[in-house]
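*Asks:* pasted the sequence and its predicted model underneath.
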Amino acid sequence: MAEKLASEKRHSFVNGGQKVFEWDQTLEEVDMYIDLPPKVPKKLFYCKIQSEHLEVGIKGNPSYLNYDLACPVKADSSFWTLEDEVMHITLQKRDKGNTWSSPVLGQGLLDSYAADLEQKRLMLQRFQEENLGFEFSQAQFSGTCPDPRTFMVGIS
């Protein structure tokens, strides 16, 4: 079911007309995707994930990304891999259900419409997790969407 509620497309952070990275999120994770430059040995790439900071680059060069994260993460549960010329970074959200408007602080923020859609999608994902056996993929919200972190708290 989570696949049905996954973002239909990745969000892109573009700077100066060039794609810096793409990203998407679930209730628990934010995934970033960075296209790697060709002909650079994979062993030269690095990624340093801290609870509130991310640094990515090629050893011996200035960092490609060096930003504070938009929200704190569980650094010891976060990781990165290199797959088919793409660096895939998985950031484990410290606060499950928190809707991020960007992975990095102040850069590539979603516009208000996209942020609202993202919050609604995560709310549907939360409904599905907490109500196994029910189908929510076609559900729609009218009005303001509740915060996915706190909506079901205290309901039994």
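*Replies:* Everything's here; your move.
*Asks:* going by C-alpha atoms from here, please, whenever you check contacts or count neighbours.
*Replies:* Fine.
*Asks:* residues contacting the residue nearest to the spatial centre of the chain?
*Replies:* Nearest residue to the geometric centre of the chain (Cα atoms, centre = their mean): residue 30, 2.4 Å. Under the criterion of Cα atoms under 8 Å, 6 or more residues apart in numbering, the neighbours of residue 30 are 23-24, 90-93, 103.
*Asks:* could you check how far it is from residue 86?
*Replies:* Distance, residue 30 to residue 86, by Cα to Cα, to the nearest Å: 16 Å.
*Asks:* could you verify that residue 68 is part of a strand?
*Replies:* Yes - assessed by DSSP: H, G, I helix; E, B strand; the rest coil, residue 68 belongs to a strand.
*Asks:* hold the first one in mind and look at this next one:
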Amino acid sequence: MPDSPPPEEREKADVQARAKEQAEQAALPYKWDQTIKDVDITISIEAKYKGKDLDVKISRNALKVGIKGQQPFIDGELPHAIRVDESTWTLASSGSAKEIAVHLDKMNQMEWWPHVITSAPKIDVSKIQPENSKLGDLDGETRGMVEKMMFDQRQKEQGKPTSDEQKKLDILSQFKQQHPEMDFSNAKMG
């Protein structure tokens, strides 16, 4: 197994990766944010446009947002399915401009999206830190699952076993202690 880089180098690489990711996201014609349950997208447009000038199509696996007759801001496949009936879009004035706000309700409310559409640059979902207040809003079972997912993701990142893999290793080590006469040198874990 290769040695992992020293913490300073890893931190420097993380900072560079974050800066690259922020630059890629800033270059997109929209801003987006997400919780474990939904995705919110905002697009600033000129104040002269009205709802009827827009071309917005929200489907289970795809999204298109644009101004009729122009190159769309977003047009592509979603990384995961959404609940179309629970997803909406609005056009609101914000000062001298207007803003298209798109709200997508995730079908699987247990996963982070790396991007809004699959052709857009990805973000590193393992670096997402959900606000604790949001975690506190979840019921006990859901919260436990989210915390386990976050723990497992951090473990994987560090090349360490996930909680399930650790459980198997603990059971195996307990079994080995109970059966010292058995030879486990060729045992395969899978």
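*Replies:* Now that the structure is in, tell me what you want to look at. Quick caveat, the model's predicted, so the values are computed rather than measured.
*Asks:* buried sites along the longest helix seen in the second structure?
*Replies:* Counting residues, the longest helix found in the second structure (DSSP state H) is helix 7-26. Using 16 or more other Cα atoms under 10 Å as the test for burial, helix 7-26 of the second structure gives 21, 25.
*Asks:* what number of residues lie near residue 136 of the second structure?
*Replies:* Number of residues near residue 136 of the second structure (other Cα atoms under 10 Å) recorded here: 10.
*Asks:* would you check that it makes contact with residue 146?
*Replies:* No - using Cα atoms under 8 Å, residue 136 of the second structure is not in contact with residue 146; the gap is 11.0 Å.
*Asks:* now for the aligned residue in the first structure for residue 29 of the second structure: which residues touch it?
*Replies:* Under the alignment (TM-score structural alignment), residue 29 of the second structure pairs with residue 20 of the first structure. Neighbouring residues of residue 20 of the first structure by Cα under 8 Å, 6+ apart: 12-14, 34.
*Asks:* now with 7 Å, please.
*Replies:* 13-14, 34 (Cα atoms under 7 Å, 6 or more residues apart in numbering).
*Asks:* what's the spacing between the helix or strand harbouring it and its chain's center?
*Replies:* Using DSSP states H and E, residue 20 of the first structure sits within strand 18-25. Taking the mean of its C-alpha atoms, strand 18-25 of the first structure sits 9 Å from the chain's own mean (Cα atoms, centre = their mean, to the nearest Å).
*Asks:* again, but for stretch 135-149 of the second structure
*Replies:* The answer for stretch 135-149 of the second structure is 16 Å, by Cα atoms, centre = their mean.
*Asks:* kindly report the same for stretch 44-64 of the first structure.
*Replies:* The mean C-alpha position of stretch 44-64 of the first structure is separated from the chain mean by 18 Å, Cα atoms, centre = their mean.
*Asks:* what is the end-to-end distance of it?
*Replies:* End-to-end distance for stretch 44-64 of the first structure: 13 Å, by Cα to Cα.
*Asks:* any buried residues in stretch 87-106 of the second structure, and which?
*Replies:* Neighbour counts over stretch 87-106 of the second structure (16+ other Cα under 10 Å) mark 87, 89, 91, 98-106 as buried.
*Asks:* list the contacts of that stretch.
*Replies:* 37-47, 51, 81-83, 86.
*Asks:* contacts only, for the counterpart of residue 118 of the second structure in the first structure.
*Replies:* In the first structure, the residue equivalent to residue 118 of the second structure is residue 105, according to TM-score structural alignment. For residue 105 of the first structure, the contact set (Cα under 7 Å, 6+ apart) comprises 67-70.
*Asks:* what about the helices in the second structure?
*Replies:* So, for the second structure - with DSSP H - the helices run 7-26, 132-137, 140-157, 163-178.
*Asks:* which stretch among the ones you listed comes nearest residue 68 of the second structure?
*Replies:* Minimum separation from residue 68 of the second structure across the helices of the second structure (Cα to Cα) falls at helix 7-26, 23.9 Å.
*Asks:* what does the closest one rub up against?
*Replies:* So helix 7-26 of the second structure is in contact with 121, 123, going by Cα under 7 Å, 6+ apart.
*Asks:* give me the nearest residue to residue 146 of the second structure, chain neighbours excluded.
*Replies:* residue 110 (6.9 Å; Cα to Cα, 6 or more residues apart in numbering).
*Asks:* what's the answer for residue 38 of the first structure, then?
*Replies:* Spatial nearest neighbour of residue 38 of the first structure, excluding adjacent residues (Cα to Cα, 6+ apart): residue 85 at 7.5 Å.
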